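Enquirer: Okay, structure incoming, though there's no sequence with it:
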């Protein structure tokens, strides 16, 4: 009888544990964001896309040089828009309301700087 009671309790714990484990709410669906940048040319495009590809959670990044908008598909459980903008800023480019990081900007070739070589404003 004790053995049956033990097995019933154990089975109940396993079922209950499975129910709680399955009820965890996670947002694993990829999201997409469009961020306006200060990119100028195809070298900017390559640099931004490459650096974003190293950001944890980024699945795809594609910069349209004509509109200066980078479209990023990412896993929201691993990164967020603020981190993506920070990545672009550290690369040396403006990311909407986040200005380019001065150190990153100074490393850019002069053709990739605002105004084609003028000082960062």
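Expert: In hand now; what should we look at? Here the structure is a predicted model, which means the values were calculated and not measured. Residues are numbered from 1 along each chain as shown.

Enquirer: Please count neighbours and contacts with C-alpha atoms only from this point.
Expert: Noted.

Enquirer: in what helix or strand does residue 93 lie?
Expert: Assessed by DSSP states H and E, residue 93 sits outside every helix and strand.

Enquirer: Wait, it touches residue 39, no?
Expert: Yes: between residue 93 and residue 39 a contact is recorded at 6.6 Å, counting by CA atoms under 8 Å.

Enquirer: count of residues packed around residue 69?
Expert: Residues lying near residue 69 (other CA atoms under 10 Å) number 20.

Enquirer: Can you give me every residue that contacts it?
Expert: Residues counted as contacts of residue 69 (CA atoms under 8 Å, 6 or more residues apart in numbering) are 34-37, 63.

Enquirer: In strands, which of these fall?
Expert: Counted as lying in strands by DSSP state E, out of the contacts of residue 69, are 34-36, 63.

Enquirer: next up, a second structure to put side by side with the first:
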């Protein structure tokens, strides 16, 4: 009998705690709502090394909260503080490390410095995550 009381008490505690955590998440979300925006940009690249280089260049911009480049689609999704970072700034940062986008062509010098496996304009096919090439 005592075990059942303890078990039900523990379940009740966990149930209440889960609502408290959810409420805290909603409050945190409400505080940041309207303070960030999502910017999307098509960026050329072919592998995990490209992904790391692209994401690192964008993370270095002040005001960037989150960045993710999808190798398959080439879409770069960046969450930034509202009115702190523009799509053009993101495109320029990516171009400076050798990757072209819809808004800025890669700097020739930066493109020439890319490893051979990352030279997307030279006919290199997408590789890395799926074929076991796997460098990052």
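Expert: Everything's here; your move. Only a predicted model underlies this, so the values are computations on that prediction, with no experimental measurement involved.

Enquirer: Any of the ones in strands among the contacts of residue 69 of the first structure buried? List them.
Expert: 35-36, 63 (16 or more other CA atoms under 10 Å).

Enquirer: Which strands and helices lie in contact with the longest helix belonging to the first structure?
Expert: In the first structure, taking DSSP state H as the definition, the longest helix is helix 2-22. Packing partners of helix 2-22 of the first structure (3 or more CA pairs under 8 Å, 6 or more residues apart in numbering; DSSP states H and E): none among the helices and strands.

Enquirer: Out of the contacts of residue 69 of the first structure, flag the one nearest to residue 44 of the first structure.
Expert: When the contacts of residue 69 of the first structure are ranked by distance to residue 44 of the first structure (CA to CA), residue 63 comes first, at 8.8 Å.

Enquirer: The closest one pairs with which position in the second structure?
Expert: Aligned counterpart of residue 63 of the first structure in the second structure: residue 69 (TM-score structural alignment).

Enquirer: ok, now residue 39 of the first structure?
Expert: In the second structure, residue 39 of the first structure lands on residue 45 (TM-score structural alignment).

Enquirer: who's in contact with its match?
Expert: Contacts of residue 45 of the second structure by CA under 8 Å, 6+ apart are 51, 71, 74, 99, 118-120, 126.

Enquirer: any idea which of these has the most stuff around it?
Expert: Top of the contacts of residue 45 of the second structure by neighbour count (other CA under 10 Å): residue 99, with 28 neighbours.

Enquirer: count of neighbours near residue 83 of the first structure?
Expert: Residue 83 of the first structure, neighbours per other CA under 10 Å, totals 14.

Enquirer: got the contact list for the spatially most central residue of the second structure?
Expert: Centroid check for the second structure by CA atoms, centre = their mean gives residue 68 as the closest residue, at 2.0 Å. Neighbour list for residue 68 of the second structure: 55, 76-78 [criterion: CA under 8 Å, 6+ apart].

Enquirer: Out of those, which sit inside strands?
Expert: Secondary structure assignment by DSSP E places 76-78 of those in strands.

Enquirer: Would you mind finding the longest helix in the second structure?
Expert: Longest helix in the second structure by number of residues (criterion: DSSP H): helix 2-32.

Enquirer: if you line the two up, which stretch of the first structure does stretch 79-86 of the second structure fall on?
Expert: Using TM-score structural alignment, stretch 79-86 of the second structure pairs with 73-80 in the first structure.

Enquirer: Now do that stretch: everything it contacts.
Expert: Residues outside stretch 73-80 of the first structure that contact it (CA under 8 Å, 6+ apart) are 26-33, 56-61.

Enquirer: mind putting those residues in TSV, distance to residue 14 of the first structure included?
Expert: TSV is the format used below for the contacts of stretch 73-80 of the first structure (distance: CA to CA, whole Å):
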residue	distance to residue 14 of the first structure
26	22
27	25
28	25
29	28
30	31
31	34
32	38
33	40
56	34
57	32
58	36
59	36
60	39
61	42
